[in-house]
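Participant: this one's sequence-less:
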């Protein structure tokens, strides 16, 4: 029996550019592009988990950086218990993006820090870009002044991808990692795995490492072995 080769590279998330977003005709994408090109005020990307809010937010930051402009990024969920301190320490740059805004619902200290940051950035002529699952206008536990500020933001609403769009998303992401799937392999896989995008991304990362280690293409036999091995872990 041959020994599997070790992967020569680590799994990596594909670039989150605005050009890669699906669906390409999403109204939220058009609104974000117009806002980046000179729209006024602040913008809130809103929609359920897995609909692409973080993708758009990171794509916007990439676009801003390509223009040579400064931007700050605050992923509140990833910052955890340090979130309020990191928000307080954030300089008033021309652009500041806040991901996972819903994290502030249960943290009064974080709410106060966000309110101060929002005002700091605005006083310097900068703009805020937020991403959240819910509508801050409905958050009765939110600091009233912060809820008022967020309510003045333009909202871009996102919807989850349908089945065909999920498959296109998965195929594109796989290709970006150097993996090709034929229709039979894609059909086999999608009959046996979940549909949420974060879960599909984790699946892609595992496939990237395991297919490289085994030096095998993403055929139905490989996927059968791959899924069976995952069930036995």
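Facilitator: Received, thanks. Since the model is a prediction, treat every value here as computed from it, not as a measurement.
Participant: CA atoms for contacts and neighbours, from now on please.
Facilitator: Fine.
Participant: could you point out the longest helix of this structure?
Facilitator: Among all segments of the chain classified by DSSP state H, the helix with the greatest residue count is helix 197-214.
Participant: what packs against that one?
Facilitator: helix 163-176 (3 or more CA pairs under 8 Å, 6 or more residues apart in numbering; DSSP states H and E).
Participant: please spell out which residues along the next helix or strand after the helix it packs on are buried.
Facilitator: Counting by DSSP states H and E, the element after helix 163-176 in chain order, helix or strand, is helix 183-190. Applying a neighbour-count criterion of 16 or more other CA atoms under 10 Å, one finds 185-186, 189 buried in helix 183-190.
Participant: put this next to the first one:
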């Protein structure tokens, strides 16, 4: 099928271990996830910036361990249950006493029954501004590992993955061109790929440096 046909194709979000590219930027976090059965406290906080790959790595762990995945904001709608559990975006419930209480009960039950607990956030647990004292102390006592700022190898791998998720085959010269010019963050990678996809579908142009130059110029123009 020609890429220039403007169909509303679904984005296939790849989340398996084979799609997670390991470089020096994330090797330590991947190593900690791989040794999940031996976490000394039975729990781990996975921290990193927006788009750093936390959710992807959570899914890798859930597949390996059989864990459930819940967002911290959804805990109130579920009754605590034993078993391995990943709770995403814990800082989002900071100051919400009911949600913090729910997390406190989930935390205690999972660990008491021998389960493993994986928590995510953008900062270390000590900075999560949890108001409930007993929960705050448990969060501060949670070992953490960080997904570091991406290197060139990792940014290129993420670009390729996001293009593949959108069924795009970019021109070979595009990736090195982008790496020299775009903001060096995972969030920026996601924005650029989405914008290139939308512009290519709108105009029928090839996904290459010329299209990317127009898209990045629009990003830099405060009037757009």
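Facilitator: Okay, I see it. All values derive from a computational prediction rather than experimental measurement.
Participant: still on that earlier bit, average offset between the longest helix of structure 1 and structure 2?
Facilitator: Plainly put, helix 197-214 of structure 1 ends up 3.2 Å away from its match in structure 2 on average once the two are laid over each other (mean CA distance after the TM-score superposition for structure 1).
Participant: which stretches in structure 2 count as strands?
Facilitator: In order along the chain, structure 2 carries the following strands (DSSP state E): 43-47, 68-71, 85-88, 117-121, 144-146.
Participant: nearest to residue 184 of structure 2, of those strands?
Facilitator: strand 144-146 (17.1 Å; CA to CA).
Participant: ok, average deviation of the closest one from structure 1?
Facilitator: Compared with structure 1 after fitting, strand 144-146 of structure 2 has a mean deviation of 2.1 Å; criterion: mean CA distance after the TM-score superposition for structure 1.
Participant: kindly name the residues of structure 1 that line up with that strand.
Facilitator: The counterpart of strand 144-146 of structure 2 in structure 1, counting by TM-score structural alignment, spans residues 155-157.
Participant: then stretch 103-123 of structure 2?
Facilitator: Against structure 1, stretch 103-123 of structure 2 falls on residues 114-134 (TM-score structural alignment).
Participant: tell me the buried residues in the matching stretch?
Facilitator: By neighbour count, with 16+ other CA under 10 Å as the criterion, the buried positions of stretch 114-134 of structure 1 are 114-115, 117-122, 126-134.
Participant: what of stretch 209-224 of structure 2?
Facilitator: With burial defined by 16+ other CA under 10 Å, the residues of stretch 209-224 of structure 2 counted as buried are 209, 211-212, 215-216.
Participant: now those residues as CSV including distance to residue 61 of structure 2?
Facilitator: As requested, the buried residues of stretch 209-224 of structure 2 are arranged in CSV below (distance: CA to CA, whole Å):
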residue, distance to residue 61 of structure 2
209, 36
211, 37
212, 35
215, 35
216, 35
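Participant: now flag whichever of those is closest to residue 148 of structure 2.
Facilitator: Using CA to CA, residue 216 comes nearest to residue 148 of structure 2 of those, at 24.7 Å.
Participant: separation between the closest one and residue 202 of structure 2?
Facilitator: Using CA to CA, to the nearest Å, we find residue 216 of structure 2 at a distance of 16 Å from residue 202 of structure 2.
Participant: how about residue 101 of structure 2?
Facilitator: Using CA to CA, which is the criterion applied here, residue 101 of structure 2 is 48 Å from residue 202 of structure 2.
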